[in-house]
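Student: Next comes the sequence, and after it the predicted model I'd like to discuss.
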Amino acid sequence: MISYLGRINYNYADRYLATVSVRADGSSKFAPGNRWGTFPSFSLGWRIDQEEFYKDWNQNVLSAVKLRGGWGQIGNQNIPSFAYADVVSTYDTWVYGFNSGLNLLKAYASTSKGNKDIKWETVEQGNIGVDLGFFKNSLTLSADAYIKTTRDMLMQNPLPGMAGYPTTPWVNAGSVENRGLEFLIGYQGKVGDFRYSVSANFTFQKNKLVETGTNDPIWGTVSKNEIGEEFGRFYGYVYDGIFQSKEEVLAHVGADGKTLLQPLAEPGDARFRNLNGDNTLDSNDRDYIGNPNPDVIYGGNIELGYKGIDFALYFQGVAGNDIWVGTKALLRQTSITNLLAETYTDAWRNPGDKTDVFGITRKDDNDNYRNSSWYVQNGSFCKIKTVQIGYTFPKKIVEATKVFSSLRLYVSGENLFTFTKFKYMDPEVPNGNALNMGIENLGYPNPRTFTVGVNVQF
């Protein structure tokens, strides 16, 4: 990747601030003709507290006021190398000939379908905000309102299995708009030798799919995305518990009162709701069953100090989001290896068992593991991400060594605690693919680490 950046900064009397920049990025991940993208941006600021009329006011309460706004674009090239090219690979295969017998031959096959038309994904954002300071800036508050639009989103467009490609091509498909509010509040002070600082931030955001290029829904592995609706929501059948008896299977009928909706089900199998009220349980009974987008994203810092002792804590979390627990697919009993322990320990066995682990069987005529709300769990969490305690030695002691000018010892821990109702590995699920947000697939959790260190200056 090659980048060129031009920038102009303007500052007049510390009151009027402006920055204008233009960035040009080039990437070999795109085909010739689409390798370069140009991304401009600008920001403006007005320090009202520096104006002459403001200095005449009583500033003991409102000590700082700054208005600001901006607009800009950035590019995304997060795709594999040569995603634009058709890739052909070689492999060895055994071929039997009537006259020559079994022979090892070199074969060629298309292993990846490319797309020469893919180009840079563009993220465009505009925002307005205000920064306020109170009581000589001991209390600060920042608020922002923004609109962020992602255009020409880079994603993989699934092909039918009959196409014969083991991978799916990358395309530019659709635009998503995010509207949000961000708040940051902080307070700091000092009482004698004791000093303290606390801050918290909150982000509230809603998104919607603006366009898809074809006006058809964009399908992910477990999501359906329609124009005007929130992007990334899970889509599937509504799980309605486990059949406790054969009588319950026979009672699960359609609108006519006699047609069995799940005729192949047995006690211990999953029951799914007939949402459209007809006589068949089919794909028309699917609906939106979860949302990986949180209602609020938050975080906070606490910093305390007394003489040479310092303490810092950082936490973060989300609320109001769901997670698709792909790990639950490991409960599937059509295999005899790599199953979760609860496949046996929590499995349904007798009528009245309160569990959501299906009865033990080597067949699945009922298709228990179809995409459904059975996979969806509350993904809200709060994590204590970092805690650090340190001690800075008094200057007199350090200088007495005639070696150091400062010396600080510290111990820290990361990912110490997670407060959540999520049952499996880690609710902090990475969102690498826009079409498959919020999917947990037994990924390695964030490690809990402890560090002991020293900071020395000579």
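Tutor: Yes, it's here.
Student: When you work out contacts or count neighbours from here on, use the C-alpha atoms and nothing else.
Tutor: Fine.
Student: Please enumerate residues in contact with stretch 116-131?
Tutor: 30-31, 34-37, 64-77, 84-85, 140-154, 170-172 (CA atoms under 8 Å, 6 or more residues apart in numbering).
Student: mind redoing it with 6 Å?
Tutor: Residues outside stretch 116-131 that contact it (CA atoms under 6 Å, 6 or more residues apart in numbering): 31, 34, 65-77, 84, 141-153, 171-172.
Student: May I have the residues that are in contact with N172?
Tutor: For N172, counting by CA under 6 Å, 6+ apart, the contacting residues are I118, D152, M153, L154.
Student: Tell me how far it lies from G69.
Tutor: Separation of N172 from G69 (CA to CA, to the nearest Å): 29 Å.
Student: Contact partners for D216?
Tutor: D216 touches nothing, counting by CA under 6 Å, 6+ apart.
Student: try 10 Å
Tutor: N225, E226, I227 (CA atoms under 10 Å, 6 or more residues apart in numbering).
Student: Turn those residues into CSV, including secondary structure, distance to S43 and neighbour count.
Tutor: Shown next, in CSV, are the contacts of D216 (DSSP: H, G, I helix; E, B strand; the rest coil; distance: CA to CA, whole Å; neighbours: other CA atoms under 10 Å):
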residue, secondary structure, distance to S43, neighbour count
N225, strand, 33, 22
E226, coil, 33, 20
I227, strand, 31, 18
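Student: Got another one to weigh against that:
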Amino acid sequence: MKSHLQTQNYLGKWPKIACTHLIIALTLTGSAAFAEDSPKESTKALKVMSSRKNITGTVKDAQGKPLPGVVVKIKGTNTATSTDTQGVFRLNLPVGNETLVISYLGYKTQEIAVNGQSQIQVQLLESSSDLTEVVVVGYGTQERKHLTGSIATIDVKAIEDIPVGSLTAALRGQIPGVGISGGYARPGDNAVLTVRNPTFAVKDGGRTEPLYIIDDIFRTSDDFNTLDASEVENISILKDAAAAIYGIQGSNGVVVVRTKRGKAGAPRINYGVSVGAADATMLPKVMTGIEQATYLNDITRASKNYVADGNSGYLADAAWYSPDELEYFKNNSTDWLKKAWQTAYTVRHTLNVSGGSERATYFAGASYIDQSSNFDGINTKKWTFRASSDVKLNKGLTLGFSLSGDLSKNERFWFKQGSESADNDVRSLIGTPQFTPYYVNGLPVLLTTGNTGTIDGTHFFEVQRLNNFTDTRSNGLNVQATLNYEVPFIKGLKAGLNYSKNLDNTFGKQFGTRYNVYQFSMLGDKKHIYGGDVIKTVSITNGDKVRISPSYRDSYQLNGTLNYARKFGKHEISVLGVYEQVESESDLVNASREGVLLGGLPNQQYATGTNLSDETQTEFGRLAWAARVNYSYADKYLAEFSYRGDASVYFAPGNRWGYFPSLSLGWVISEEPFFKNNVKVVDYLKFRASVGLLGIDNTKNFQYNRNFSLSTGKGAVFGGNSDRPLSINPNIALANSNAKWDDDTKYNIGIDAQFLKSRLSFTADGFLDHRYNQLTTLSSSVSLLIGAAIPTENFGIANNFGYELSLAWKDKIGKNWGYNVNTFLSWSDNKLIRLDQPVGNIGTFLDNAGLSSDRGILGYKSLGIFKTQAEVDDFLAKNPNYKAFGEVPKPGMIKYQDIRGPKDANGNFTAPDGVITENVDYEYLTPKSSNHYGLGFNFGGNYKTISLSVVMGLSWGGQSTIESAAVKRGTATSNRPDFWADHWTPENTDARYPNPYYNNNYDRTTDFWFVNSFTFRMTNFNISYGLPEQWATKAGLKSAKVFIVGTNPINFYNPYGYKDNTSAFDVYPQLRTFSLGLNIGL
């Protein structure tokens, strides 16, 4: 498997050998640093040490409260420490007359001259400005005031108490231009993050997830979601050309994470625990037993005995269910989802410790979260740990080492009947009629006499009882070593090496059995009440196999960096150079054995049937170099230029390298004398603009090679191998040696402003992403007669554009009260410039070229329901040719508008002909289908040690619709949402919904089923109380805080009466969680 990578000129063995030598060198360097010095060197060292001065200080706020984590740095050097939980710091100064720079986020930075003092007291004043905030960017950090790109940051403290198993879910509602979906329903499911809603003119929609960088190492979205907020220092999201430093992978934005490291000082221990209860925001509502039986009776009557000659009404004896059965169903109806549903509980523990000296610092942390399911018998668990240390080996030479890992277990029930979907548990329960019992006299009931291999025949409680499960256990281990050196003979120059090794293993197991269900003779006049004698035993196959799926992924990354940063008067410059190399390989095995003998023995040795297996191996490599130059003049004129070269083994040798430049400029007009001296209300105003070329290798591996397949049982027979002849089949897919990465030119203009002593802040961004050379399969343009799969080609072009606005206010009332409000508005859309589409669509209203990918909902325009036969007759008198989808109109049908006639000989649609024809009389019914506007509204406040924060979100601009699964006609074994109880009958002509029998008429995409798409809900709230310092001290603690957190607590607007408006009715419901927690510091 490795042979392919090792044959590449630039991805050979030497980097692995180099890494080995690097580790050896680090070890030897470390040993040498701690080895015993010679007498001469020791004497010299003692003289230097005796000349150094120790200083101790305390940092407090305006109210005299200690501030922990304040950075105290010797000006002009990289020597720094931080305050402990009591606000105390200690430093060893070379001379004793240095100047200390004391900084803390949210407070004004101070410079204190030591002047020989051994103890100092510092009081920091709060600042509403965040311009000195250090922001993590690609391969480094920058002060916010120097940023020229669109970079959003997360306040990690705002999310650290949220008890979710996916870190992405905790970010919902925190950042403009960042979409978060999922993460608040089934335990164990990760949320999905997108940046500025990327658009692709390709068949499969393209890969939309951003790039994830954790401690300067490429990681996956799973790695990011595995992180616990307690181990994260800060998170930045690069949304524009700022991501160009990552070249071929930065097109969809970049999420950059820095994990916590140790800080000098006494050991600081923090422990947190929370316990929460999770329940559905709204369980789907389906018809009760009597409602469904009446619904089915009306379907039966309409199908057989409706008299259309003017006599309204049905013949009573055509009913499927008899009166005695209907009476029984009134009092014997069970909501099976509610019956199986239970409150789930979440328990979360976090523990970390950090500290150290000026020479060595350390951090260690661990977390554990246990999320039970709302169905008894399954749960999700996750453990994480992280340990790191930074040691100054010598003057200017620092060695860093970290070890992190995770373990997770995710259990679900396995329903193999029908499609193998995770949501089959919910679908089987809401689909089973409420008049159907799961058990009669303790025996499981046969739910359908038709195909038992469908979801209608799935017996949830037997699958649960027999513990038919799918279980995924994962573990990951990451080892990272860094070596940083301040070059002594060139002031401001630093060199660094960063090596990371990552191992991921996953073991999946699925266990399904057979189980018996029983058919009964039935009771009631028409034999529809379950009971009587057992007349048949039916064996149900729920997979009847044990399947295992072990996999592993092994990867490493090597980075080398040079960084030069100096300030010359008003000129400030920094230069970065990066060398980077990544290689990975993975292997996945699927092995199954049928014929499970006994339930409760999920092992292949207890199965007797056929063994099946397959294996998939992949390998990958990328080589890159990058450079970046930043320049600032008087913090007024700003510029940044970056350039990156990437090589990917995905592409043929001639197309492997891609080059990605970017340029951004900034002008802080508020620093201009003409502005500063005349505009007093504006404290800060910066204009910025950026442009950059990025890419994405959005394709399968090695498509430039010709593909073959192997198969047995075919071809010529030689020798004694008559039972398994082997054949080689060429041209499974055509090769394309010209394929290369997708290109994306990003443009962004922005404004950052602060007013009224920085209490009011405003940010605006407008962006355009011009994506071209997008890899897509031109299946609509190539004949199927070629006899092979069509390769991807660089063809698609799409523009993505939008804007983001944010407005925030932060202020204090007196000494004890504070409050803040933050709102942000975002909008985005796109235009498909060139795409592959059916030839018949070109030039018609179906042609999408030059238009948005979201043109609204394509369907049929409705004109209401025919209420009576008289209304039908009157309509036909005026429209004698009217038919809808081949049927003459009847009372209870939906009436449709005739849009056009069929195509003529020239391929053009003709004038309306009075007939509603499928795929002819449809049109785009709304301007948009998805919500393109999003508004975040977050606010908080505090009184002394009591604080409150609330995150809310709104969206609008699209069109929702009742989903197809809810519209389809129900059966005696498949229930439907409760709105169908109000359906048309001769006795109920003003019903909201049509006659359920005429499904060919109503089971269409039509505006009849439209629902408002507006959403408004509270994402989370956090109420906390910090124990006063004197009380905590008496309890032997340095700090203590109790908090209550609610996630997804309130849905302010839901136009659906039968489900939550953020998900389909037949999937796992959205969850609402309330948690009580405690954080203590020791």
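Tutor: Alright, I've got the coordinates. Keep in mind that this is a model prediction, so the values were computed, not measured.
Student: sorry, back to before: I'd like to know which of the contacts of stretch 116-131 of the first structure are buried.
Tutor: Among the contacts of stretch 116-131 of the first structure, the ones that count as buried by 16 or more other CA atoms under 10 Å are 31, 34, 65-77, 84, 141-153, 171-172.
Student: Show me what K636 of the second structure aligns to in the first structure.
Tutor: In the first structure, the residue paired with K636 of the second structure is R15, using TM-score structural alignment.
Student: State the number of residues packed around that match.
Tutor: Neighbour count for R15 of the first structure, taken as other CA atoms under 10 Å: 14.
Student: ok, now the one 3 residues further on?
Tutor: By the criterion of other CA under 10 Å, A18 of the first structure has 17 neighbours.
Student: Also the one 3 residues further on?
Tutor: Using other CA under 10 Å as the criterion, S21 of the first structure is surrounded by 15 other residues.
Student: thought it was touching G6?
Tutor: Yes - between S21 of the first structure and G6 there is a contact under CA atoms under 10 Å: 5.4 Å.
Student: what about N1001 of the second structure, which SS state?
Tutor: The three-state label given to N1001 of the second structure by DSSP: H, G, I helix; E, B strand; the rest coil is helix.
Student: picking up where we left off before, give me the subset of the buried ones among the contacts of stretch 116-131 of the first structure that lies in strands.
Tutor: Among these, the members falling in strands (DSSP state E) are 65-76, 141-151, 171-172.
Student: that older thread, format the contacts of D216 of the first structure as CSV; extra columns: distance to T345 of the first structure.
Tutor: Listed next are the contacts of D216 of the first structure as CSV, based on distance: CA to CA, whole Å:
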residue, distance to T345 of the first structure
N225, 37
E226, 40
I227, 44
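Student: quick one, strands of the stretch 51-200 of the first structure?
Tutor: Along the stretch 51-200 of the first structure, counting by DSSP state E, counting those that start in this stretch, strands occupy 62-76, 87-97, 101-112, 121-134, 139-151, 154-156, 170-172, 175-191, 194-211.
Student: buried sites along the helix ranked longest in the second structure?
Tutor: Within the second structure, and with DSSP state H defining each element, the longest helix by residue count is helix 14-34. For helix 14-34 of the second structure, burial by neighbour count (16+ other CA under 10 Å) applies to P15, C19, L22, L26, T29, G30.
Student: Equivalent analysis for stretch 1058-1076 of the second structure, please.
Tutor: Neighbour-count burial for stretch 1058-1076 of the second structure flags 1058-1062, 1064-1076 (criterion: 16+ other CA under 10 Å).
Student: Same check on stretch 982-994 of the second structure?
Tutor: D982, H983, W984, T985, P986, T989, D990, A991, Y993, P994.
Student: how many neighbours does the residue mapped onto D269 of the first structure from the second structure have?
Tutor: Mapped onto the second structure by TM-score structural alignment, D269 of the first structure lines up with M893. Neighbourhood size, M893 of the second structure [other CA under 10 Å]: 27.
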